[in-house]
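quick one, fold the following:
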Amino acid sequence: MSLTHFQRYQRWYAALFLSSYIFINNTINASSNIMEAQRDGELPFMIWEPFVWEYSSAISTLLLFPALVWLLKTQPFNWQKIPRSLLLYLLASIAFSLLHIAVMVAIRKLIYTLQDMQYDFGLVWFELLYEYRKDLWGFLFLIAVIKTYQYVVSQLSGEAAPIRQGEDTPENLNFDRLLVKKLGKEFIVRVAQIDWLESSGNYVNLHIDARIYPLRATMSQLITQLEPQGFCRIHRSLGVRLDAIESITPLPSGDSEIKLTTGKVLNLSRRYKEQFKGQLNSTTSHS
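Predicted coordinates for the structure are as follows:
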């Protein structure tokens, strides 16, 4: 599997890995409950019940996982304000546990009802404390997994940044060339090599042939800075270097397809069509 393929579908691979790990782990836990009960004698439960207990917990965890990613993205741990961050994450762990329990119990009650049985959560305050003890560990474990995964991906993909000239201000950023840090090395990428741009969260992915380099910026900011070098926004999440365009095909919907010299096909949204035409004509008239 090529790095480019992984970069393009990394979210799907991450979701597959996480889902597989959680369900395999919970399957082992369920089978362990059954084996331990059999070793002690007669089963005190139906053989399907441990799987309902474990899988309901797994599904609840997976549903809450995006919220945990959002928390780390919007409220990263501030080492300059440790008490505040500890309090914030403590409250977040409590909310995580309560939501996890709520979804988990709802799934169990639904399945038990379908089986004409009644699910008993137990003594509420005791069970909440019991579950929080486990959920706190799971909360910390998932944070470690997310941060480790992000670090590994950043090291494999590298990260581009404008070359700074003197003071650290937008006016002193050189957008002719970008400095890429990857696997402990640094090398230069010329902006003129970039074929197209793709927004991805807090980053914009720079596509150069089959390679992808993430740059921390918004599409609006980056396009504004790269327009003088022949770049144009063509979609809410896409930008293109005009010199890299091979053909433009109108579509019945009012959008158009832009084919690049590399063979890549991008969507030109109706919203950006007039702006695109104006910039394309301006570039043509000056060439």
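
CA only for contacts and neighbour counts going forward, please
Will do.

what is the helix or strand encompassing Glu186 packed up against?
Using DSSP states H and E, the element containing Glu186 is strand 185-190. Using 3 or more Cα pairs under 8 Å, 6 or more residues apart in numbering; DSSP states H and E, the elements in contact with strand 185-190 are strand 173-182.

quick one: neighbours of Ala95, just the number.
For Ala95, the count of nearby residues is 13 (other Cα atoms under 10 Å).

which SS class is Ser19?
helix (DSSP: H, G, I helix; E, B strand; the rest coil).

so who does it touch?
Leu62 (Cα atoms under 8 Å, 6 or more residues apart in numbering).

could you also give me the structure for this second sequence? I'd like to compare it with the first:
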Amino acid sequence: MNGQADVEHGVFRPWPRPVTVGFWLLFVALNAVFNGVDAQLSHPELPAWMPWSWECSSGLLILALLPAVVAFERRWPIRLDDWQRRVPLHLAASVVFSLVHVGGMVGLRKLAYAVGGWHYDFGAWWINFGYEYLKDVRSYFLIVAMLAFYRLWRLRRQGEAKLLAEPDDGLPVEPVERPERFLVRKLGKEFLLAAREIEWLQAAGNYVNLRVRGRDYPLRSTMAAIEVRLDPARFLRVHRGYFVNLDYLAEIEPLDTGDARLHLRDGTTIPCSRRYRVTLRERYGQPAAAE
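Below you'll find the predicted structure:
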């Protein structure tokens, strides 16, 4: 995929949005159907629509809360190296998740009962909320676990990069401070990637994506940390979120805003902000004042 949309992605390439939305709709719908059948069998004395109103109201609130859970998990993912700090954050988020879920669910049920000429009574709030929270915390962490496993699966297929570490014994075979190669893992195999083959780098949360021959390899680092390890004769920062390998730069397209659009040899375009455009022009021997 060419164009700006090609570089606007995160740590890994997600499924197309219709597939993602369809999956979550199916997941919530199946859960509501199974729970609705169970509730109806458990309360045969009630009108059939009542148990279904319970489960449908719950499912609708889960769907409404899903984007917030996905965004929160993406911002603070639970990882093996820092799960002690992240789990308490998610426990706190699960309480908010449950409060909103229960409050919205009760409101929808009251509305459904009122339409049917009935009155819905949730009962003692704190007692019933404790019961609902025990269910909601399981649902919340099930969603988080599914997101985490999906990310691991995608990263395993896509591949990920690591900086070469200094050996325990002896001297490193090449400079660790400015590596000539990166260790890349994909589908359980490891191989070395030459730094000069990296076309551009993009910040993506706690990762930096290394773009090589049309594929992204996420490296767990920050832009500031990776900047000191890049060869300044080859790599240049062109945006707060991008570095470009000048060997792969084909054209600089000025924009009316003072920014620029960089066209690479493979047809990809990445942004260049006004702040870094001056440095880029100077590297190519053009006066910075010539706008």
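
where in structure 2 does the helix or strand that comes right after the strand holding Glu186 of structure 1 fall?
Going down the chain from strand 185-190 of structure 1, the next helix or strand is strand 196-200, by DSSP H and E. Mapping strand 196-200 of structure 1 onto structure 2 (TM-score structural alignment) gives residues 200-204.

pull the distance from the matching stretch to the chain's centre.
Distance of stretch 200-204 of structure 2 from the chain centroid (Cα atoms, centre = their mean, to the nearest Å) equals 14 Å.

in it, what's buried?
The neighbour-count check on stretch 200-204 of structure 2 (16 or more other Cα atoms under 10 Å) flags Trp200, Leu201, Gln202, Ala203, Ala204 as buried.

list the contacts of that stretch.
So stretch 200-204 of structure 2 is contacted by 7, 9-11, 208-212, 222-223, 241-245 (Cα under 8 Å, 6+ apart).

so which of those residues comes closest to Phe182 of structure 2?
The nearest member of those to Phe182 of structure 2, counting by Cα to Cα, is Leu210 at 9.9 Å.

look up how far Glu73 of structure 2 lies from that closest one.
23 Å (Cα to Cα, to the nearest Å).

looking at those two, which is more packed in?
Set side by side, Leu210 of structure 2 and Glu73 show more neighbours around Leu210, with 24 against 19, by other Cα under 10 Å.

and the more buried one, what element?
Under DSSP H and E, the secondary-structure element containing Leu210 of structure 2 is strand 207-212.

that strand against structure 1, how far on average?
Following superposition, strand 207-212 of structure 2 is found to deviate from structure 1 by 1.0 Å on average (mean Cα distance after the TM-score superposition for structure 1).

picking up where we left off before, out of the contacts of stretch 200-204 of structure 2, which is most surrounded?
Going by other Cα under 10 Å, Asn209 tops the contacts of stretch 200-204 of structure 2 with 28 neighbours.

Asp216 is in contact with that residue, correct?
Yes: in this structure, Asn209 of structure 2 is within contact of Asp216 by Cα atoms under 8 Å, at 5.7 Å.

quickly list what's touching both of those two.
Contacts common to Asn209 of structure 2 and Asp216, judged by Cα under 8 Å, 6+ apart, are absent.

run the chain-centre distance for stretch 280-287 of structure 1.
38 Å.

quick one: contacts of it?
Applying Cα under 8 Å, 6+ apart, the set of residues contacting stretch 280-287 of structure 1 is Gly230, Leu242.

near the counterpart of Leu99 of structure 1 in structure 2, how many other residues are there?
Under the alignment (TM-score structural alignment), Leu99 of structure 1 pairs with Phe97 in structure 2. Phe97 of structure 2 has 23 neighbours, counted by other Cα under 10 Å.

for Phe97 of structure 2, what are its contacts?
By Cα under 8 Å, 6+ apart, the neighbours of Phe97 of structure 2 are Leu65, Asp136, Tyr140.

out of those residues, which are inside strands?
Using DSSP state E, no member of these sits in strands.

for Leu140 of structure 1, see how far away the closest residue to Val69 of structure 1 other than its chain neighbours is.
Nearest non-adjacent residue to Val69 of structure 1, counting by Cα to Cα, 6 or more residues apart in numbering: Ile146, 7.4 Å away. Taking Cα to Cα as the measure, Ile146 of structure 1 and Leu140 of structure 1 are separated by 10 Å.

the two: which has the busier surroundings?
Applying other Cα under 10 Å to Ile146 of structure 1 and Leu140 shows that Ile146 carries more neighbours, namely 16 against 13.

distance of that one relative to Phe139 of structure 1?
11 Å.

now swap in Ile107 of structure 1 and tell me
Using Cα to Cα, Ile107 of structure 1 is found at 20 Å from Phe139 of structure 1.

what's the answer for Pro214 of structure 1, then?
28 Å.

mind listing the strands for the stretch 101-250 of structure 2?
Here the stretch 101-250 of structure 2 has its strands, by DSSP state E, counting those that start in this stretch, at 160-163, 181-186, 189-194, 200-204, 207-212, 215-220, 235-239, 242-245, 249-254.

tell me which of the ones you listed lies nearest to Leu46 of structure 2.
Across the strands of the stretch 101-250 of structure 2, closest to Leu46 of structure 2 is strand 200-204 (Cα to Cα), at 51.8 Å.
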